[in-house]
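S.K.: heads up, no residue letters with this:
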């Protein structure tokens, strides 16, 4: 656990796959990967699961939705234990991560055309405007600046708000809810309450879109798939995209910038060589692995992973930081090397649940990192002011003061 976490949670013990020493997964996680390979661990949900840690094994699990079920995995989460079947169905509706084929296939097919690389390129001029506008504000205000609050969080938030049709004026409220929803140290009842609040908010946006569908993604879904998607499914899709669309990219921008500042030779490459930016983004994704684990999965049959027998009905979890630093899959995995661009990483997952928004996230990072570093060539962290968020589903920075 990072020593700079901003809150004390003495009663909480982080699962081994969530523990970090700043950028580094704890040695116990590497020992699990390099030793038993697959082992029982206690999760943040308070249940014991099989942790899969090697790159090859994680790819196998993520590739096989028949043996490793997302639908059954989510249904067994402690957060949903005391809900009725109807309440569970409403909470899961539209959440692609909560389903296996064919239901997953049906939902994803409607969204995939909007997240192709070609479609994302249409957004590039607007993303550049958003990045430049926030850099202008930072420059006008002057140092020091909290890079999280002033740049890393608002840029992807504004992008996803415009893409979905979410009022940007509501960002403080939905960012607060997202932060609480992903904070594993909070009681389950509190996180579930926030989840229901989020659903209610998205329901108001769906109602508005159904009455007057705009040119945004939510409006498109209403116009083109309004007869195929229920009200709850529309709200669930919008909720998932809103949370995933700003939370992951914002933490990559904050944590990635700090990583580059602490590796000035790597920073210079990203700042000075436009051709180096794309592979640098891939290496940062691999090296940081901000999503601790894939979604929980339940085995549908007796199976085996890495020579370990896993009974039918057990829960399996993939430890992505361990897999992305597996020496069997990449040379010298502990070293940050932005020139290698490890495309085979698992930061966006793998298989049918590979992150739908990966093209958008990559574009935002390819634009934002060099723009920031070129605008402020003397950018530096304020010593002792970096605060890491250890207890969240998505690892990152709570605060990061910089000067120039």
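M.R.: Yes, it's here. Here the structure is a predicted model, which means the values were calculated and not measured. Numbers count the residues shown, from 1 in each chain.

S.K.: going forward, measure contacts between C-alpha atoms and count neighbours the same way
M.R.: Noted.

S.K.: Strands of the protein, start to end?
M.R.: Residue ranges of the strands in the chain, as given by DSSP state E, are 20-21, 24-25, 38-42, 48-52, 68-69, 145-146, 297-299, 303-305, 308-310, 315-318, 380-381, 387-389, 396-399, 401-403.

S.K.: what distance separates the last one from the centre of its chain?
M.R.: The reference is to strand 401-403. Between the mean C-alpha location of strand 401-403 and the chain-wide mean there is a distance of 24 Å, by Cα atoms, centre = their mean, to the nearest Å.

S.K.: here's the one I want to compare it with:
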């Protein structure tokens, strides 16, 4: 092995365990909280694995999320596509980011998430009903995890769930494509679909989020294309993460039957359990990608303007200075000291809604299907081939 490979290993890498990071990440973190890694295109960037250092850097105003600059680190070939680079909100810096964030913050607070909870519960119960009626086995990805965020985002935004097959395929195409061409095709298709929905809302605004924001367009506060782009980002972020997270958490529970029993029997409240599931099974191994606009000194490292920054949420969540036995899966831990939702100005807008969906999804699953178990050997489970968004192709279960 060359010295260069040792100094800056490739990143990201695929997991061999659905919910634990590759072993080499642990080797990197043991060298210190900030190290260099090599991306797919040969570029070296700074990887942050320490919890405190990650929070500090994500709060630094000398970082940029603007993907239109060459300095922005692209984490995979398809993420360099135009449709991935021009995403608003997640790819914006202040003051534009602040304007869009202030517009959306009230719509994604805890109050709105709680108001949607009965609807989420009813939708999830209907999915379980359908599984029971059909009988085992079932695919917990296709039959359960994927529809849940689609139903929630449809209710929130005012998007017809009847179109869910299309918009779920399109969002998956943007985030998990193999080539930039596939990403661009999926992004353009999704933009066209949402453009039509937004135009309809501008003609006759409804009461859901798209309708409320369409009124802002009519009043001149927001541009039509801006709203289409915002809807696109919300849909992509709202679907891919939650639908990937649910099956990963279930596999972690299957692998730890004593933890599953504690959740099923109510010895660990579901809201507590969800925090450990979020910490241990993060669906991406990087919780922040930025580039540096001015030199930064941090933790003994000199990071130069133009350098790329990648925060590994997976490893920051396993910082031994924050969590005792950080690789141990313990539902009763219940700590919110994790970076699964990021940190700083780009911290996940929809985290209250995500937590609500996860709480209802796990609680309903273990309550209504108490005998739930794998229908295949665990070594038959297949991870998706994308190294950027972790997830299972399918999860065959029986009960």
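M.R.: Received, thanks. Owing to the predicted nature of the structure, the values given are computational and were not obtained by experimental measurement.

S.K.: sorry, back to before: save the strands of structure 1 as TSV, and put in distance to residue 138 of structure 1 too.
M.R.: Putting the strands of structure 1 into TSV (distance: least, Cα to Cα, whole Å) gives the following:
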stretch	distance to residue 138 of structure 1
strand 20-21	29
strand 24-25	30
strand 38-42	43
strand 48-52	42
strand 68-69	46
strand 145-146	7
strand 297-299	43
strand 303-305	49
strand 308-310	52
strand 315-318	39
strand 380-381	14
strand 387-389	20
strand 396-399	15
strand 401-403	10
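
S.K.: Show the residue spans covered by the helices in the stretch 301-404 of structure 1.
M.R.: For the stretch 301-404 of structure 1, the helices defined by DSSP state H, counting those that start in this stretch cover 320-324, 358-375.

S.K.: buried set for stretch 273-292 of structure 1?
M.R.: Going by neighbour count (16 or more other Cα atoms under 10 Å), the buried part of stretch 273-292 of structure 1 is 276-292.

S.K.: which residues touch that stretch?
M.R.: 17-18, 23-24, 248, 251-252, 255-256, 269-270, 319-321, 324-325, 333-334, 336-343, 345-347, 362, 365-366, 370, 393-396 (Cα atoms under 8 Å, 6 or more residues apart in numbering).

S.K.: thinking again about what came up before, JSON lines for the strands of structure 1, including distance to residue 62 of structure 1 and mean neighbour count?
M.R.: Rendered in JSON lines, the data for these read as follows (distance: least, Cα to Cα, whole Å; neighbours: other Cα atoms under 10 Å):
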{"stretch": "strand 20-21", "distance to residue 62 of structure 1": "23", "mean neighbour count": "18"}
{"stretch": "strand 24-25", "distance to residue 62 of structure 1": "21", "mean neighbour count": "20"}
{"stretch": "strand 38-42", "distance to residue 62 of structure 1": "15", "mean neighbour count": "17"}
{"stretch": "strand 48-52", "distance to residue 62 of structure 1": "11", "mean neighbour count": "23"}
{"stretch": "strand 68-69", "distance to residue 62 of structure 1": "8", "mean neighbour count": "26"}
{"stretch": "strand 145-146", "distance to residue 62 of structure 1": "37", "mean neighbour count": "20"}
{"stretch": "strand 297-299", "distance to residue 62 of structure 1": "9", "mean neighbour count": "25"}
{"stretch": "strand 303-305", "distance to residue 62 of structure 1": "12", "mean neighbour count": "14"}
{"stretch": "strand 308-310", "distance to residue 62 of structure 1": "15", "mean neighbour count": "14"}
{"stretch": "strand 315-318", "distance to residue 62 of structure 1": "8", "mean neighbour count": "27"}
{"stretch": "strand 380-381", "distance to residue 62 of structure 1": "37", "mean neighbour count": "18"}
{"stretch": "strand 387-389", "distance to residue 62 of structure 1": "26", "mean neighbour count": "22"}
{"stretch": "strand 396-399", "distance to residue 62 of structure 1": "24", "mean neighbour count": "24"}
{"stretch": "strand 401-403", "distance to residue 62 of structure 1": "37", "mean neighbour count": "19"}
